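Novice: predicted coordinates and the sequence they were generated for:
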Amino acid sequence: MMLLWCKALHVFFMVAWFAGIFYLPRLFVYHAETNDEATRNTFKVMERRLWWFVTPFAALTLIFGLGLIYLYGMTWLKLSVWLHIKLVLVLLIYAYHFYLYKLVKDFANDNNRHSARFYRLLNEAPVLVLLAIVILAVLKPAI
């Protein structure tokens, strides 16, 4: 029963985290497109608050993910090649998450160097990584 609770919480916090990291670059798109100072200031607040709101979800996703590895055991970890690939992709998502923080800080300092198009592409990138992670986790292919 503990394993199922751990898995459910891992998935829940991952979904909540991804909702935020899908939305944050969309805010960057709108922020990059505006020239109105009051609107830019509103976006700065929204971006900062959103990043700090979803960061605990990222941490809890990690904690429950590590809990799953512990509960399944080290033999399972060693034999699950699909999981090794998934963990590399997860590391990329954490790097992406912290890159978003850098961008939040750039916008906060009025130091944006990218176009709205860049942020549109940045917004789409994690979708493919998430798809790969879900496929690996659900299908557990023998690689």
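Specialist: All right, it came through fine. Numbers count the residues shown, from 1 in each chain.

Novice: when you work out contacts or count neighbours from here on, use the C-alpha atoms and nothing else.
Specialist: OK.

Novice: ranges for the helices of this structure?
Specialist: 2-33, 37-72, 74-79, 81-108, 116-139 (DSSP state H).

Novice: could these be laid out in CSV, adding mean neighbour count?
Specialist: Listed next are the helices of the chain as CSV, based on neighbours: other C-alpha atoms under 10 Å:
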stretch, mean neighbour count
helix 2-33, 18
helix 37-72, 16
helix 74-79, 12
helix 81-108, 16
helix 116-139, 15
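
Novice: please tell me how far the residue nearest to Val90 when sequence neighbours are not counted sits from Asp36.
Specialist: Leaving aside its chain neighbours, Val90 sits nearest to Ile133 (7.6 Å; criterion: C-alpha to C-alpha, 6 or more residues apart in numbering). Ile133 is 39 Å from Asp36, where distance means C-alpha to C-alpha, to the nearest Å.

Novice: over to Val81?
Specialist: Counting by C-alpha to C-alpha - Val81 and Asp36 are separated by 50 Å.

Novice: same check, this time on Ile135
Specialist: Taking C-alpha to C-alpha, one finds Ile135 at 43 Å from Asp36.

Novice: Arg40 touches Thr34, doesn't it?
Specialist: Yes - with contact defined as C-alpha atoms under 8 Å, Arg40 counts as touching Thr34 (6.8 Å).

Novice: got the contact list for Trp51?
Specialist: 20-21, 24, 100-101 (C-alpha atoms under 8 Å, 6 or more residues apart in numbering).

Novice: farthest-apart pair in those, please.
Specialist: Spatial extent of the contacts of Trp51 (C-alpha to C-alpha) is set by the pair Gly20 and Tyr101 at 12.1 Å.

Novice: put this beside the first:
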Amino acid sequence: MDLALLYPWTKALHLLSVIAWMAGMFYLPRLYVYHTAEPVGSATSETFKTMERRLLRGIMNPAMILAWIFGLTLVMTPGVVDWSAGWWHGKMFGFLAMTATHGFLAAQRKGFERDERRYSGRFWRMVNEIPTVLLILIVIMVIVKPF
């Protein structure tokens, strides 16, 4: 099938996947801020574990996988990317960093599941800003194409 004919659908599905992924990327570190403040073994701590697991497995992981699939499909669509331009390097850095951040958050969820609290609420507040900064970079690279 000609990928160019599917381009509008692929782009729409990619954008929807990214929006779902970003919602989770904004919310999970915030849950960690609140979870860190709860006593180990408390009912609220156990509720946070359930919320974090469901968010990651039910929304974030599938959304990230779909964002990657549709994004790679867009890249393979003839004429979508001008490989002589430099903007795609910035975008590639941004989405690889977003994926690495996702992996870090997923690993930390396993720690919370084991009642490990490696980082403070302040640390998680700072981590909560990383997806925002990366999203700004990615959007500017794709829309503005500054170089």
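Specialist: The structure has been received and is ready for your questions. Computed from a predicted model, the values in this text were never measured in an experiment.

Novice: can you give me the TM-score here?
Specialist: After superposition, the two chains reach a TM-score (TM-score structural alignment, normalised by the length of the first structure) of 0.93; 141 aligned residues with a C-alpha RMSD of 1.4 Å.

Novice: what's stretch 15-31 of the first structure in contact with?
Specialist: 39-40, 43, 47, 50-51, 54-55, 57-58, 61, 97, 100, 115-117, 119-120, 122-124, 126.

Novice: got it, and stretch 32-48 of the first structure?
Specialist: The contact list for stretch 32-48 of the first structure (C-alpha under 8 Å, 6+ apart) reads 24, 27-28, 31, 104, 107-108, 112, 114-116.

Novice: the alignment partner in the second structure of Glu47 of the first structure and Lys91 of the second structure: what is the separation?
Specialist: Correspondence of Glu47 of the first structure to the second structure, assessed by TM-score structural alignment: Glu52. Relative to Lys91 of the second structure, Glu52 of the second structure is positioned 28 Å away (C-alpha to C-alpha).

Novice: swap in Arg118 of the second structure?
Specialist: 31 Å.

Novice: could you do Gly71 of the second structure as well?
Specialist: Gly71 of the second structure is 11 Å from Lys91 of the second structure, by C-alpha to C-alpha.

Novice: again with Ala20 of the second structure
Specialist: For Ala20 of the second structure, the distance to Lys91 of the second structure - C-alpha to C-alpha - is 18 Å.

Novice: again, but for Val33 of the second structure
Specialist: For Val33 of the second structure relative to Lys91 of the second structure (C-alpha to C-alpha), the value is 29 Å.

Novice: then Arg114 of the second structure?
Specialist: 35 Å.

Novice: again with Lys49 of the second structure
Specialist: 33 Å.

Novice: same check on Met25 of the second structure?
Specialist: Taking C-alpha to C-alpha, one finds Met25 of the second structure at 17 Å from Lys91 of the second structure.

Novice: what's the match for the residue nearest to Val90 of the first structure in the second structure?
Specialist: Checking TM-score structural alignment: Ile133 of the first structure goes with Ile138.

Novice: how about the contacts made by that match?
Specialist: 90-91, 94-95.

Novice: and which of those residues is nearest to Met76 of the second structure?
Specialist: Of the contacts of Ile138 of the second structure, the one sitting nearest to Met76 of the second structure (C-alpha to C-alpha) turns out to be Lys91, at 15.4 Å.

Novice: name the nearest residue to that closest one, ignoring sequence neighbours.
Specialist: Ile138 (4.9 Å).

Novice: tell me the spacing between the one you found and Leu72 of the second structure.
Specialist: 15 Å.

Novice: centre of the chain to stretch 81-92 of the second structure, how far?
Specialist: 20 Å (C-alpha atoms, centre = their mean, to the nearest Å).

Novice: also stretch 96-114 of the first structure?
Specialist: The mean C-alpha position of stretch 96-114 of the first structure is separated from the chain mean by 15 Å, C-alpha atoms, centre = their mean.

Novice: equivalent range in the second structure for that stretch?
Specialist: Under TM-score structural alignment, the match for stretch 96-114 of the first structure is residues 101-119.

Novice: off-centre distance for stretch 37-56 of the second structure?
Specialist: On C-alpha atoms, centre = their mean, the centre of stretch 37-56 of the second structure falls 21 Å from the chain's centre.
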